[in-house]
Structures are given as C-alpha cells and as structure tokens.
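A.B. asks: Pasting a predicted model and its sequence here:
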Amino acid sequence: MAAGKAKYELVDPQAKGFEAVQRAFANQVAYCRDNGAPITATICQALGDLLETERGGAVMRRVRRWAGPPLADALPLRIAGGLHALHLADQDPALSAIYLEQRVSNAAELVADAIERNEAFLMPWLDGPPQTNEAGRSWAYAAAMLWLVDKGLPGKFALNEIGSSAGINLMMRRYFFDLGGVTAGPKGAQMRLAPEWRGSPPPDTHYDIVAARGCDIAPVDLTDPAQALRLKAYIWPEFTERFARMDAAIAAANTMPPEVARETADVFVEGVLAEPAESGVTRVIMHSVVWQYVPEYQREKVTAAIEAAGARSMPDAPLAWISLEANRDTHRHELSVRYWAGSEGGGEDWQRLGVAHPHGAWVEWEG
C-alpha cells in the first residue's frame, strides 16, 4: 500500500501479534503523512512492506516476532530512529537518498539493504522506547501557567515533569515565548518559540518558575554528544526548525543541566507530592506526549496520588496537572488542565485549553 493510501485505525494499544505489528506500521505511516512528514512516512511504509518478506535479517525478524504490544511500544519509531541515525552519521549513503528526497522507486529494497548492512548498529535501537523531547511543546506549559494565574493561582510555579527525557522542557525558564502576542520569558533568550496562533491569545499575566525537575526511566544527557545525536535521530527530518531548537537546548544544557531523576512516573509523583507544599507556590505535575508510554498501573497510581494531594491542597498552595497528549482520532495534541485550590475550589475536572500541531508549529487556543 502506498503511504498516501494508509489509514489510521483505532485499535487496542495493548494488542500483540503479527497483525498488531502490521497495524502499528500502517498507523504510523498515516500519522506521519497527516502531520507533514512524508520522508518518515516513506521509511515507515518501506518497513511495513518488508514485514511480509524475508528481507532485513535479524532486525526485521525481531520486528515481525515482536513480543510486546507494538503500538504501545512505538515499535515503528524505534527502528525509524535507528535508520535516521545512520543518515545523520552519514554511515549509509544509499539509504540517505530517501532522506535527501531523491527520486527512488525501490524504497523498501533500499531500507532492507541498509538494515542488513548495519544490523549490529540497528539492533540496540529496538531495546527501548523512542525519546521525543521537543522544546516546541513547552508553549503548552507556558500558556497553561498564564491561564492558571488568571484563575487566581499563585504566579510562582514549581514544575515536576513526568517523562522528561533530556529535560528540555525543564529549562523553559530560559526560553522566550510569543503566544499570539502575549510574551513570556527573557527577551534575549537563544530559544525563541512563537507558534502560529489561532484564536484569542492566552491571558496576559505573568508567571515565575521557581523550581523545575523531572523523571524518566532512561534520561538523556544532552552534554554527551552520542546521547544528543540519539535524541536528534528521533526528530523527523522534515522539521528542520526542530533541529535548530535542539541545538539551542543542547547549548542551554551545557550551561546548566536540567534535573532529571531516573525514576518511574509513579515513584516520582508520589515522592514529589509527599513533600510539604510551599506557601505562595503552585505545584505542577506535567507531561507532554508521555502518557501513552506509561504503563496502566503507573497511570492509575499517578492519578490517585494527584487527586489525593489535590484534596489536601490549600488556597495559597494549590496543585495543577497540565497534560499535552495526542488525540489519536484527530492526530492533534490537546492541552488540558486540572487544578485544586483547597476550600476555594478549582477546576478538578479536565478543561481543554487548546489543540495543536504535535511539535508546536501551530496552536488553536480555546481557553
């Protein structure tokens, strides 16, 4: 099937077996195509075409026999990241023809040849989930904080992020934002984020980030060139502005690295919320494009811990939960917020503030 004909189908993300592997690749093709990533769609389509062949050596045999749920494990993006790394490192010129958008009529053969030539390099890319840290998504945290201040919450924020990867969003106090004309952050910042804004701007208030830390099961150290290259490999090659943002984030990390603990989401959140709340500070639990990768039992524990802490919150020490996650029906990312402010009440139910491009290219504000 050509990439242009691929359709996204809602399926059980925990489904296993060969048919689930096929559907994971078909869904990834449709998702990439619908989000302006034709090169990545071509790569994923080529990989999907190889599933019913014997090409690709041990790497593709492992993919065909994937033991876990391929959709929840983001299997297509694991191997696609490895192939992109080959291109970025200029280790396979023949494969690079696809990334350079040269005319090719045999993408599946080019990909199969590259996999077979680079088996030892590619096999480890199947061992862990992709890292999709993206500074462009931090617009959501900035806009949500402006909105929360407008709701009467203290403008000092302590950020606690699940699935921080390299901690790029944790450095957002050093980023400048232009959100529909409302600005935040230092004007002289190297990282400048100005998504195309649709609708009214967020509230023109002010926030101050007084603390920022996060967790990840496999943190990435941006000060290590090899780990930085790995993170770049998960950037879809179509989005050149993302590479510029990544370079700015690497520069920021080399100046002052973010604080990222090697912990699971539930252990991190329970530990954070067991600490005494600070008067005059809004504590935030936040995540972007992470929730789908968190095991269900951990999601349940995180939710229970947040709701319990919310019930204990005080007006001068509120708690907020900020989520930017994919809606698999619309292929858009939705910014939603819950907050608790003690006896003064709050927004305990989820409120959607906007929808956006997966990497923050545009925002449709609803808040």
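C.D. replies: Looks like it arrived, so ask away. Numbers count the residues shown, from 1 in each chain.
A.B. asks: C-alpha only now, for contacts and for neighbours.
C.D. replies: Noted.
A.B. asks: For the protein, which segments count as strands?
C.D. replies: 156-161, 175-179, 182-184, 191-193, 196-198, 208-216, 260-262, 281-288, 319-327, 332-340, 347-356, 362-365 (DSSP state E).
A.B. asks: so who does the nearest residue to residue 76 once chain neighbours are set aside touch?
C.D. replies: Closest residue in space to residue 76, ignoring its immediate chain neighbours: residue 25 at 5.8 Å, by C-alpha to C-alpha, 6 or more residues apart in numbering. Contacts for residue 25 (C-alpha atoms under 8 Å, 6 or more residues apart in numbering) come out as 44-45, 47-48, 76.
A.B. asks: Show me which pair in those residues is furthest apart.
C.D. replies: 45 and 76 (9.7 Å; C-alpha to C-alpha).
A.B. asks: circling back: just so I know, which of the strands of the chain lies nearest residue 128?
C.D. replies: Nearest to residue 128 among the strands of the chain is strand 208-216 (12.3 Å), distances taken as C-alpha to C-alpha.
A.B. asks: angle of that closest one against strand 281-288?
C.D. replies: On the basis of axes from the mean of the first three to the mean of the last three C-alpha atoms, to 10 degrees, strand 208-216 is oriented at 40 degrees to strand 281-288.
A.B. asks: picking that back up, I'd like the strands of the chain written out as TSV, with distance to residue 129 and mean neighbour count added.
C.D. replies: Below are those laid out as TSV (distance: least, C-alpha to C-alpha, whole Å; neighbours: other C-alpha atoms under 10 Å):
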stretch	distance to residue 129	mean neighbour count
strand 156-161	18	22
strand 175-179	27	23
strand 182-184	33	19
strand 191-193	27	21
strand 196-198	30	17
strand 208-216	11	20
strand 260-262	15	20
strand 281-288	15	23
strand 319-327	17	23
strand 332-340	20	24
strand 347-356	23	18
strand 362-365	26	20
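A.B. asks: Okay, one more to line up with it:
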Amino acid sequence: MADEQSVRQAFIQQANACSALGSPFTGALCRLFAERLDRKTPVGRTVLDWPGDPSGAADSVPLRLAGSLHALVLEGLEPALAALYPPETHWSEDGIDEALASALLAAFETHAGFICERLRSAPQTNEVRRSGALLPGFLTIAKRFPLPLRMSEIGASAGLNLHWDRYGYAFGGFSWGNPNSAVRITPEWNGPPPDVAPISIVERAGCDLNPIDPNDPDQCTRLLSYIWADQTDRLDRTRQALAIARQQAAGVDKQDALDFLRQRLGTSPENTVHVIYHSIAWQYLPEAARAEGERLIKTAGEKATEPHPLAHLAMEADGQSPGAALTLQIWPTGEKQEIGRADFHGRWVQWKGWRN
C-alpha cells in the first residue's frame, strides 16, 4: 500500500506535468487535491490508501480522479460543478477558486459511488494528434517500399489513429491528407520536409485490452472524460475523430498485445508492407511482455523479403528529452533509426528523417 505522502507527491508531480503539457486547470486541480484530500469521504480514503503505485508511471491515480470528476460534468450528473468547470473562469494560474473547490469536494460525498467505481479503471485516451507524428514515418515507409500498407496498431483504444489517412495535416508549408476532413492536425514542425509517397492501405487492425467502441455513447463519454477539461481543442478533435471512426468498418479487437502480434505476424499477403505501430503504449506492457513482443517482431523480420517487407514504427518515451522518440525499424535489412522526436500529445514534431 502506498503511504499518504507518496500519494500527495503523485498529485504534485502530475500537476507539474499537466502544466507543462498545456493544461493549467488540471495542474491546479491536482495541486488542490495534494493539499486538501482527507479521509472524511470514501473517495478520500480510497485515494489516500491506494494499494499500488499512485504515480503517473504506474496507476496514474491523479488522472483517474480528474477523469472521474470530468465524467460527472460530461454526463450531466452534477450541474453545480459543470457551471464552474472550464470554459468558465473559476480557476487561474494561482489555483482553484473557493467556489469550485467547494463544489469539487462536495462531489466526493454526493457521488462517492460513481467516483470510486471510476477510480478502479486506468485512464484511457486516444490522442489523435499523435497521428501527426506518425504520418511522416508512414510516408517514409511508403517511399522505401512502394507497396500497399497492411496496418497493425498495438494499444489502439478506440482506433482513432487507425484512421490517420482520413485526416487533414499541415506541417508548416507541407500539407497532406483530406483537405475537407473535420479532423485537422497541425503540429509545430521543426526539421526538413517529410518524404512524399503515394499511400494505399489494404487492411487495418488494432488491439487493446479495453477497446472503446465508437458506437457506444457511454464508452465515448468515458474516453472524453480523460481529456483535460480546459483543452477544448483536444475534446473537439476527439469527438470529430470518433464520428469518422463510426463510419468505418475497421474495429479494435479486445486482445492481448502478444496474442495480437502472433496472429498478425503469422500470415501476411505478398506484395504488401506490414506496418506494426504504437504510440505511448509499449511502455505499459510488463517488461517480460515487451521482450517477447520484440522477439516476435524480430523473428518475423528475419523472414521478411523485399516483396514482403516488415516495418516497426514507434512513438514512445525513452527516458530522454524532449518528448518521445520516433523510431523506425525495417526489414529485410533490420536497420533501426531514430527518425525524430515528438511531444507526447503531438503538439510538435522535431523531424530528422530516414538517413540512407
């Protein structure tokens, strides 16, 4: 069981991370709870007596609590709280004002059952802007192998980044995709222009331990609740991406990543390039599972040929800064390179490209 001090420290660390990632409201929310959480309510006791690691590297308890409260607002269960939530102005860089603080703490009593149930689930988002960081990698693959793409995404959630080719992109002077798409992705771009190559996708599939069904309003609301309440652009973009996903046949299978890899790597049609990809998902696999996943991909890569290549594109934390590493490994050569770095939420891309 975590001690109370480590729980409060987890909220402070998450507050700093949220502020750095452009959510001063969620940062202020986490600081408020770091200071005021007590054991007078079931919610307070559940959080302060957390049985595991409450930090953002493990159970992400602060984001579970923030998501629970946002869900009350989105589902219309607490109008008094909703009236004080963003885009209202009952918070600032200096913190939460007393009216909102009182409404938040009152919700712990009024909606204890709802919040405690939500605390049992890990946060789950499907950040659409990560497609803006992945797209240059897909274009690099398509230029290297002028073949149709067979897409396999690990940790796909609602499958929003399975539909990356249906969005519109602008990287400075470079644009790509559907100019009429309701989803526009425009990261700050640093580096040379990405490669340009025709894209044809013959198949797409994804897996997740807890996939979100875009056709289920309750599941969609749960997904939206984990987006930080003051980031209305992320909320709007995700809603539009969910609408696009509802129009498509490709879904996300409820499946373990290793089982998914064994299935997808077991067979693949000739004259296609099989693209295994993931974004801020690999790190959540247990260490043994990551090692086995890498072995499965490498073994399949050793069997790859020029008419039947394999690519592994990843956007994952690597302990370095800034942001996350964009890495690409291709077979039959097996060569691996860091092709860029990207903000965890896809706000910017530092592009290096593939070095021949």
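C.D. replies: Looks like it arrived, so ask away. These numbers come from a predicted model, not from an experiment.
A.B. asks: Would you mind saying which of the strands of the first structure lies nearest residue 243 of the first structure?
C.D. replies: Between residue 243 of the first structure and these, the shortest gap by C-alpha to C-alpha is with strand 191-193, which sits at 11.8 Å.
A.B. asks: Map residue 70 of the first structure across to the second structure for me.
C.D. replies: Alignment note (TM-score structural alignment): residue 70 of the first structure maps to residue 54 of the second structure.
A.B. asks: Look up how far residue 281 of the second structure lies from that match.
C.D. replies: Distance of residue 54 of the second structure to residue 281 of the second structure, given as C-alpha to C-alpha, to the nearest Å: 18 Å.
A.B. asks: coming back round to it: now the strands of the first structure in a markdown table, with distance to residue 84 of the first structure?
C.D. replies: A markdown table is the format used below for the strands of the first structure (distance: least, C-alpha to C-alpha, whole Å):
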| stretch | distance to residue 84 of the first structure |
| --- | --- |
| strand 156-161 | 27 |
| strand 175-179 | 28 |
| strand 182-184 | 34 |
| strand 191-193 | 25 |
| strand 196-198 | 28 |
| strand 208-216 | 23 |
| strand 260-262 | 26 |
| strand 281-288 | 23 |
| strand 319-327 | 23 |
| strand 332-340 | 24 |
| strand 347-356 | 25 |
| strand 362-365 | 25 |
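A.B. asks: out of these, nearest to residue 275 of the first structure?
C.D. replies: Closest among the strands of the first structure, using C-alpha to C-alpha: strand 281-288, at 10.8 Å.
A.B. asks: Which stretch of the second structure is the closest one matched to in the alignment?
C.D. replies: Mapping strand 281-288 of the first structure onto the second structure (TM-score structural alignment) gives residues 272-279.
A.B. asks: how far is the matching stretch from where the chain is centred?
C.D. replies: Distance of stretch 272-279 of the second structure from its chain centroid, counting by C-alpha atoms, centre = their mean, to the nearest Å, is 17 Å.
A.B. asks: cool, and stretch 201-215 of the first structure?
C.D. replies: 19 Å.
A.B. asks: In the second structure, point out the residues matching that stretch.
C.D. replies: Counting by TM-score structural alignment, stretch 201-215 of the first structure corresponds to 193-207 in the second structure.
A.B. asks: got the end-to-end distance for that stretch?
C.D. replies: So stretch 193-207 of the second structure: terminal residues 31 Å apart, C-alpha to C-alpha.
A.B. asks: shouldn't residue 169 of the second structure be in contact with residue 182?
C.D. replies: No: here residue 169 of the second structure does not reach residue 182: they are 11.0 Å apart, not a contact under C-alpha atoms under 8 Å.
A.B. asks: residues in contact with the match of stretch 201-215 of the first structure?
C.D. replies: Outside stretch 193-207 of the second structure, the residues that reach it (C-alpha under 8 Å, 6+ apart) are 136, 139-140, 142-143, 146-157, 159, 162, 174, 250-257, 260, 351, 353.
A.B. asks: Find the centremost residue of the first structure, please.
C.D. replies: residue 289 (3.8 Å; C-alpha atoms, centre = their mean).
A.B. asks: Tally up the residues packed near residue 301 of the second structure, please.
C.D. replies: For residue 301 of the second structure, the count of nearby residues is 22 (other C-alpha atoms under 10 Å).
A.B. asks: for it, what are its contacts?
C.D. replies: Counting by C-alpha under 8 Å, 6+ apart, residue 301 of the second structure makes contact with 309-310, 330-332, 334.
A.B. asks: now it: how far from residue 5 of the second structure?
C.D. replies: 47 Å.
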